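Trainee: Sequence first, predicted coordinates after that:
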Amino acid sequence: MNAPERLFAPPAALDRAVFAARRRALADIVGTEGAVIVPANREQPRNRDVHFPFRQDSDFWYLTGFPEPDAIAVFLPGREAGELVLFVRPRDPEREIWDGRRHGTEGAREHFGADEAHTLDAFDAQLPGLLAGRRNVHVQLGDRPELDARITACVQRMREMSRRGPAAPEALLGLDASLHELRLIKSAAEVAHMRFAARVSAAAHIAAMRAVAPGVQEWQLAAEIHAVLARHDMEPGYGSIVAAGANACVLHYVENRAEVGTDDLVLIDAGGEYHGYTADITRTFPAGGRYGAEQAAVYDIVLAAQQAAIDTVRAGTPVADMHEAATRVLTQGMVDLGWLSGDVDGLIEQGEQRRYFMHGTGHWLGMDVHDVGRYRVDGDSRPFAAGMVTTVEPGLYVPPDDERVDARWRGIGIRIEDDVLVTDGEPDVLTGDVPKTREAVEALIASARG
């Protein structure tokens, strides 16, 4: 039997040099007075004796490339004995028979660039010596309360002993202004991974569009998406949304168990993750092959709003302009359709548009589908900069029981979403391979039906 072929060649893998370069960049931000502590993810039980598939913590992976659970990275810029210290699970021949080989302390040094490595049980004893003389500790408090308690207890003990030993850290700082700012700006290698994830995810959406027909189940369309991803060594970057008819008015609908009706629109919000980097695409298309008159009217407004928002994704433009551009087009559209009445500026000021457009227009994208990075700096909307990647995803949703609008609009939910790379020139739409004009969508479905 021949194995299914990939549609696209994957990018070059990230090697040790990439992770080392990230640590050098982080050192420039944190300085020699700082220390960074980042834990790996833990395995999560699914049911008895079974765990969910393991996915590494994004911060930990970004800094180390180490793939195992239950590890802790301590990064100490400028430390003469070595900057990266990893605490990892010990080798365990018996567990390795069941769960696979562990790298252990030796592997952490040889394969992942750790300057020093210890088993996890040494963390509490080693930490005071590692933090001695460091003024600040950068750690994302609140994510791992048990680890937070160990770190704060260590710092407190060091303060109590500071008269007889090295100075204790003075402050615990979050990662938003350090590691997360680095993650926000994508390198060329990261862009290559995201472009690959976007191309494969686009092909997956096209496969679902070709498979749509009245009577299919939502989960069957999800299967079309996931099959394309699996053939490219990818998995869903988040829970796939396949919402037929009024289900599309539930923003995070994930049941995917309903049957697609003849006159339904199908909203699919799905994206694949490739080696830590995810895409995020939404398309809304007609099960019967052609948009109805009301569906078409709403769709054209959403598409126009998205196009207006994408045009703002330019270096130097405030991030807030993207949402403002989409909101203005959508609100005018709601007035034109008779859903709202009044002056557009006044309606927006009063928040009336949130009846049918209740979410933001986009979010950062990268290793996490809702990626890290601040949207405001010093109280102002930050400007876009080359290397950022954002989604652009306006939508309109009329609940099926909303009696404020005519019955012909009820149950319509439409969202259109693309992933856009900020460059020094025009916006680079990474997910542009998926048709989104009504004519192109209808032509694709018609071609699949012969």
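Mentor: Cool, the structure landed.

Trainee: CA only for contacts and neighbour counts going forward, please
Mentor: Noted.

Trainee: Okay, helices next: where are they in the stretch 101-250 of the chain?
Mentor: Residue ranges of the helices in the stretch 101-250 of the chain, as given by DSSP state H, counting those that start in this stretch, are 104-112, 123-131, 145-160, 179-184, 188-211, 218-230.

Trainee: try this one next to it:
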Amino acid sequence: MNPFAARRARLAQQMQPGAVAVLQTAPEVLRNADSEYPYRHDSHFYYLSGFTEPQAVVVVVAARGAAPARSILFCREKNIEHETWTGFRYGPDGARSSFGFDEAYPIDELDAQMARLLADCPALWYPVGRDNAFDARVARWLGAVRAQARSGVLAPAALHDVLGVLDEMRVIKDEAELALMQRAADISGAAHARAMRAARPGMWEYEIEAELLHEFRRNGAQYPAYTPIVAAGANACILHYNSNNAQARDGDLLLIDAGCEFDSYAADITRTWPVNGRFSAPQKALYQLVLAAQQAAIEAVVPGRPYSDIHAAALRVLTQGMLELGLIDKGKYASLDDAIAERAYAPFYMHGTGHWLGLDVHDAGQYRDSAVEGKPSRALQPGMVLTVEPGIYVRPADGVPEQFWHIGIRIEDDVVVTADGCRVLTWAAPKTVDDIEALMRGAA
């Protein structure tokens, strides 16, 4: 069974007997006049179908009695004239056989077929409230079924949000997903190494961004997974900076947060390094602190431990280092725990230490266990993939040592939880001081 068919089967098993789930892909969006933005399918839809064309809907019908579960795809018909202009289409027959569906129909038949599929169906699962137009379409389907009430036909008695179930399925990656994520990580790591080799004082941020994009595409990645951040000097203290139009000066650190998307799966890597190839003493002190915090956080990625332990581990190392380096006034706090409790670190570290990663760069899934009273942080499980990305950002301020002003550092890796710990997917991107400096002077 291909992974997409297996996922559809897993979804069907979680629904009531005879229930129907329906999910549409993303629409095409005009950029200007008659030109669209580059098309990217909906991640939940792709997770179930593997189908990348627009104007498509997937339907899953749960087993009931002797009737087995089945899956149905609605998509565009074959049209040789249109294909001459815009490229290949599978058409219903081709899509059914290529993607393992039990049935497939032209998208123009969706309304009529859904009125049939929902007749005497006990429950409908769909993305409730996500799209007003789709909500209205669902209401029309239900109305068409209710119109048959005199004939004894019943409409679904319950509506459920299918995205909640799919989000939890997507949190645990299967082997097919992990292989794609490793490939995305390898390409992205090579791109970061290429940027390090190419960078020189005086280059513009966008020139270095071009090196990343070249390596992504050269290795088969379809897109960046998100808009790259290429931030020189003080720009690195802007967390989501992406103008990428400043000049990198001698003595600047360059923070690059960039990853590719390979076959729909994202990588997400951040590296920070000196444009001239050598860390200054203040830069090195802060860099080693962030690297130590990341190592402590990665060591907390163990099955059974709460997700929140990752952030807590990074915070302890960062806050202790800030106290020792004079970023935080030691005299104000009785202990390290007091400094953490009072968020003394917050002026210099104001974000979390990671997020889920997968089909989306900030992937689906809850961080708390909603099934437990108080909703504590959920326990890590094998197959979860997450980023580990502590940082430090020092802006000019009274009481802050001037030698650290305008230094922004973040180090980010992609990590999969294993049966006995974790595995770093993004090992190909250099990150120790010695490895970075050696690569930039041509010794590696």
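Mentor: Yep, that arrived. Computed from a prediction, not measured in an experiment: that's the story for all the values here.

Trainee: Pick the most deeply packed of the helices of the stretch 101-250 of structure 1.
Mentor: Mean neighbour count, computed with mean count of other Cα atoms under 10 Å, is highest for helix 188-211 among those, reaching a mean of 23.

Trainee: What range does that one cover in structure 2?
Mentor: Aligning helix 188-211 of structure 1 against structure 2 (TM-score structural alignment) gives residues 175-198.

Trainee: what's the mean distance for that stretch versus structure 1?
Mentor: Compared with structure 1 after the fit, stretch 175-198 of structure 2 shows a mean deviation of 1.0 Å (mean Cα distance after the TM-score superposition for structure 1).

Trainee: tell me which element Ser347 of structure 2 falls in.
Mentor: I think there's a mix-up here, since residue 347 of structure 2 is Pro and not Ser. Using DSSP states H and E, Pro347 of structure 2 maps to neither a helix nor a strand.

Trainee: Against Gln294 of structure 2, how distant is it?
Mentor: With distances taken as Cα to Cα, to the nearest Å, Pro347 of structure 2 is found 19 Å from Gln294 of structure 2.

Trainee: swap in Tyr90 of structure 2?
Mentor: From Tyr90 of structure 2 to Gln294 of structure 2 the distance is 46 Å (Cα to Cα).

Trainee: now do the same end-to-end measure for stretch 412-423 of structure 1.
Mentor: Span of stretch 412-423 of structure 1 from end to end, Cα to Cα: 35 Å.

Trainee: tell me which residues of that stretch are tucked away?
Mentor: Buried residues in stretch 412-423 of structure 1, counted by 16 or more other Cα atoms under 10 Å: 412-423.

Trainee: What lines up with Thr272 of structure 2 in structure 1?
Mentor: Using TM-score structural alignment, the partner of Thr272 of structure 2 in structure 1 is Thr284.

Trainee: For its match, which non-adjacent residue is spatially closest?
Mentor: Nearest residue to Thr284 of structure 1, sequence neighbours excluded (Cα to Cα, 6 or more residues apart in numbering): Leu267, at 4.2 Å.

Trainee: Make sure I have this right: that neighbour is in a strand.
Mentor: Yes: counting by DSSP: H, G, I helix; E, B strand; the rest coil, Leu267 of structure 1 is located in a strand.

Trainee: shouldn't it be in contact with Phe285?
Mentor: Yes: the pair Leu267 of structure 1 and Phe285 qualifies as a contact (Cα atoms under 8 Å) at a distance of 6.7 Å.

Trainee: quick one on the thing from earlier: just give me how far the match of helix 188-211 of structure 1 sits from the chain centre.
Mentor: Centroid separation for stretch 175-198 of structure 2 versus its chain: 15 Å, with Cα atoms, centre = their mean, to the nearest Å.

Trainee: Which residue lies nearest the spatial centre of structure 2?
Mentor: Val361 (1.8 Å; Cα atoms, centre = their mean).

Trainee: circling back: for Pro427 of structure 1, find the nearest of the helices of the stretch 101-250 of structure 1.
Mentor: helix 188-211 (13.7 Å; Cα to Cα).
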